[in-house]
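K.L.:
this is the structure alone, sequence omitted:
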């Protein structure tokens, strides 16, 4: 007697609201979009909260791939899973990540890098498995951003670009760990008793300060042209604040005077390649390390005199602070739940989804650190 197998219902197309960018610098438009079911090794997520990152602003102002849905710092609940997914089930709480981790490629297995060869930074606005989008409006494709596209009530991501978290962790807080707050001290391996200078005291810069404090740095100097940021930064570990507009001497000379010859570590957190050179000059000879974490809007080329490197200085770049997203993020979430790291303090605004353009304006005007956008219930 032949037995019939149970019929497994496949997920349907979902129609939901999403904030669609139709062109560079144009206000986002809340649209009804179709979200296709997850394909092999993908999951579809009901987005609960998403925070706005400076990188979203930079891409929105300058990138050529439109229409698209921005957003990459998000938390949500798994709605459905694609073929081959065993790590997640419906109802799981997840944190999205803009670079994934396959765990098998040369980069993932090296122990030296977090730039996965399979699920590294996605630039084409399509999904990995078939080079197509999961969003559409009246049959017209709407492109993804940074493998996440969280400015949508539902989104589809590769299972390697999500991390399962406990259901008791507050989703409206830990969404910040998807990018900015995590991208801090790991890449530099800051040593106890060292001196650190940070150019730019936004979310990334403050997270560097927090990490430097945790690592035992004795001098943590913050540099920013906004005087209001100096006082706020003290809560994150800044021991001295410099506003370049208040100094007659070049800022690198001021830092050398404060540190007795240059900082052990300097971090460029602005997205200004000219400032990378200044950060290098602010480091000490012999072992000074400069880490660039900002994403430049213009002039992506870095220039520096070769003599800087002959004297022993090093320039290093980083995505996501060098953390392996799936391997390392659970430990950061655990540190947050134990109150070992600050996260809530970066949130300066909470807005409903329909006010997403207000969030963009606040960040462009320098009036917020992180704005958390709460999706519709």
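P.N.:
Alright, I've got the coordinates. The shown structure was predicted, so the numbers you read here are calculated from the model rather than taken from an experiment.

K.L.:
C-alpha only now, for contacts and for neighbours.
P.N.:
Noted.

K.L.:
tell me where the stretch 251-377 of the chain has helices.
P.N.:
With helices called from DSSP state H, counting those that start in this stretch, the stretch 251-377 of the chain shows them at 251-259, 273-281, 306-310, 325-337, 356-364.

K.L.:
try this one next to it:
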């Protein structure tokens, strides 16, 4: 099979300035390496479109995660095993892998840690609610926010894959959940998930509406990098509240004339006076959730059970065709997706 099979790839052609455009990408056809002992040949079925794909296009990132022109864009993927020389895998197996924006790949079987089973949930969920995004929500709720019955938890981006999962988990703990999202369709979906209140962050009266939705204050908050949101939420925090920081603002979210440190005194004042517990969820945690390593038995068992029982709802936004990956990333950067954004390779 390998003798005639090639992989189709999308590579970085040039570094973008601002929003990526079509000219920043190129399509390449490359031969696959020979299949050695312990290797598996994978065919990509779904690609995850993630916001970090834009960040790694920058040169000289402090974390060293930059890619260079000519490199394949990286991402998690759901793949089917076509051929295997690894004892643990056979043709037809569906696995979670990190092969990037390409149609096929040869990888070492030892690097694949998780099979996906369609009888538990659609395999595409391995890139969203039953994968990285769901696991971030699982850790943020269970390890950091730790909601108790009757407390109020505020969840931004509540219609997104992490926010929607976190909101449903907090409700399972008996908390009162206030979701924040944007647009009438997303507000309606969050309400359908059972959130106790939903506030549109684009409303002219956002601050007042959020305060009205939290009459007893806020006990838990998932910070996801939206400055306009956390500046409104922090004054509502109760004593001994818990904040999980899952993302930081990008440069594009800093208002003109304001630096990154302008909000620091007010933030420290809130932490000090209200004795808040604030913890980041950083790349050190993400080492546990690398797309090929997501095998935490608690998460796999709990989320699998919730999905089978219909206790965890989710949305997916699927585009079709490898060539659509750059356009999908643009949609994600603009906030035009509704649900976990994937590209299906038909």
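P.N.:
It's in. Predicted, not measured: the structure shown is a model, and the values here were computed from it.

K.L.:
TM-score for this pair?
P.N.:
Remark: TM-score between the superposed chains equals 0.72 [TM-score structural alignment, normalised by the length of the second structure]; 307 aligned residues with a C-alpha RMSD of 3.6 Å.

K.L.:
among the helices of the stretch 251-377 of the first structure, which is the most enclosed?
P.N.:
With neighbours taken as mean count of other C-alpha atoms under 10 Å, the helices of the stretch 251-377 of the first structure reach their highest mean count in helix 273-281, at a mean of 22.

K.L.:
mean deviation, that helix versus the second structure?
P.N.:
Compared with the second structure after fitting, helix 273-281 of the first structure has a mean deviation of 4.9 Å; criterion: mean C-alpha distance after the TM-score superposition for the first structure.

K.L.:
doesn't residue 139 of the second structure belong to a helix?
P.N.:
Yes: Residue 139 of the second structure: assigned to a helix according to DSSP: H, G, I helix; E, B strand; the rest coil.

K.L.:
contacts for stretch 68-78 of the second structure next, please.
P.N.:
Residues outside stretch 68-78 of the second structure that contact it (C-alpha atoms under 8 Å, 6 or more residues apart in numbering) are 9-15, 44-50, 53, 57, 59, 67, 94-102, 123-124, 126-127, 291-292.

K.L.:
between the helices of the stretch 251-377 of the first structure, which gets nearest to residue 156 of the first structure?
P.N.:
Set against residue 156 of the first structure and scored by C-alpha to C-alpha, the helices of the stretch 251-377 of the first structure come closest in helix 325-337, at 17.2 Å.

K.L.:
can you flag the buried ones in the contacts of stretch 68-78 of the second structure?
P.N.:
Neighbour counting over the contacts of stretch 68-78 of the second structure (16 or more other C-alpha atoms under 10 Å) leaves 9-15, 44-50, 53, 57, 67, 94-102, 123-124, 126-127, 291-292 as the buried ones.

K.L.:
skipping its backbone neighbours, what lies nearest residue 281 of the second structure in space?
P.N.:
residue 246 (5.1 Å; C-alpha to C-alpha, 6 or more residues apart in numbering).

K.L.:
what lines up with the one you found in the first structure?
P.N.:
In the first structure, the residue paired with residue 246 of the second structure is residue 293, using TM-score structural alignment.

K.L.:
from what I can see residue 40 of the first structure touches residue 85, true?
P.N.:
Yes: look at residue 40 of the first structure against residue 85 with C-alpha atoms under 8 Å: they come within range, at 7.3 Å.

K.L.:
re earlier: possible to save the helices of the stretch 251-377 of the first structure as TSV with distance to residue 71 of the first structure?
P.N.:
Converted to TSV, the helices of the stretch 251-377 of the first structure look like this (distance: least, C-alpha to C-alpha, whole Å):
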stretch	distance to residue 71 of the first structure
helix 251-259	34
helix 273-281	24
helix 306-310	37
helix 325-337	17
helix 356-364	10
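
K.L.:
and the gap between residue 192 of the second structure and residue 179 of the second structure?
P.N.:
12 Å (C-alpha to C-alpha, to the nearest Å).

K.L.:
which of the two has more neighbours?
P.N.:
When residue 192 of the second structure and residue 179 are compared for neighbours, residue 179 comes out ahead with 28 against 10, by other C-alpha atoms under 10 Å.

K.L.:
wait, what's in contact with that one?
P.N.:
154-158, 167, 190, 195-199.

K.L.:
now swap in residue 280 of the second structure and tell me
P.N.:
244-246.

K.L.:
residue 77 of the first structure reaches residue 46, doesn't it?
P.N.:
Yes: taking contacts as C-alpha under 8 Å, residue 77 of the first structure lies within contact range of residue 46: 5.2 Å.

K.L.:
if we can go back for a sec, out of the helices of the stretch 251-377 of the first structure, which is closest to residue 167 of the first structure?
P.N.:
That would be helix 325-337 among the helices of the stretch 251-377 of the first structure, by C-alpha to C-alpha, at 11.9 Å.

K.L.:
so which residues of the stretch 51-200 of the second structure form helices?
P.N.:
52-55, 132-139, 161-172, 184-192.

K.L.:
so which of these is the most surrounded?
P.N.:
helix 161-172 (a mean of 25).

K.L.:
count the residues that sit near residue 177 of the second structure.
P.N.:
Residue 177 of the second structure has 30 nearby residues by other C-alpha under 10 Å.

K.L.:
tell me which residue of the first structure lines up with it.
P.N.:
So residue 177 of the second structure corresponds to residue 220, using TM-score structural alignment.

K.L.:
how far away is that match from residue 248 of the first structure?
P.N.:
Remark: distance between residue 220 of the first structure and residue 248 of the first structure (C-alpha to C-alpha) = 21 Å.

K.L.:
distance check, the residue nearest to residue 76 of the second structure when sequence neighbours are not counted against residue 185 of the second structure.
P.N.:
Spatial nearest neighbour of residue 76 of the second structure, excluding adjacent residues (C-alpha to C-alpha, 6+ apart): residue 98 at 4.3 Å. Using C-alpha to C-alpha, one gets 32 Å for the distance from residue 98 of the second structure to residue 185 of the second structure.

K.L.:
same question, residue 198 of the second structure
P.N.:
Residue 198 of the second structure is 12 Å from residue 185 of the second structure, where distance means C-alpha to C-alpha.

K.L.:
repeat for residue 147 of the second structure
P.N.:
The gap separating residue 147 of the second structure from residue 185 of the second structure is 27 Å, by C-alpha to C-alpha.

K.L.:
circling back to that earlier point, the residue nearest to residue 281 of the second structure contacts residue 223, doesn't it?
P.N.:
Yes: counting by C-alpha under 8 Å, residue 223 is a contact partner of residue 246 of the second structure at 5.9 Å.

K.L.:
neighbour count: those two, which is higher?
P.N.:
Between residue 246 of the second structure and residue 223, residue 223 has the larger neighbour count (other C-alpha under 10 Å), namely 26 against 17.
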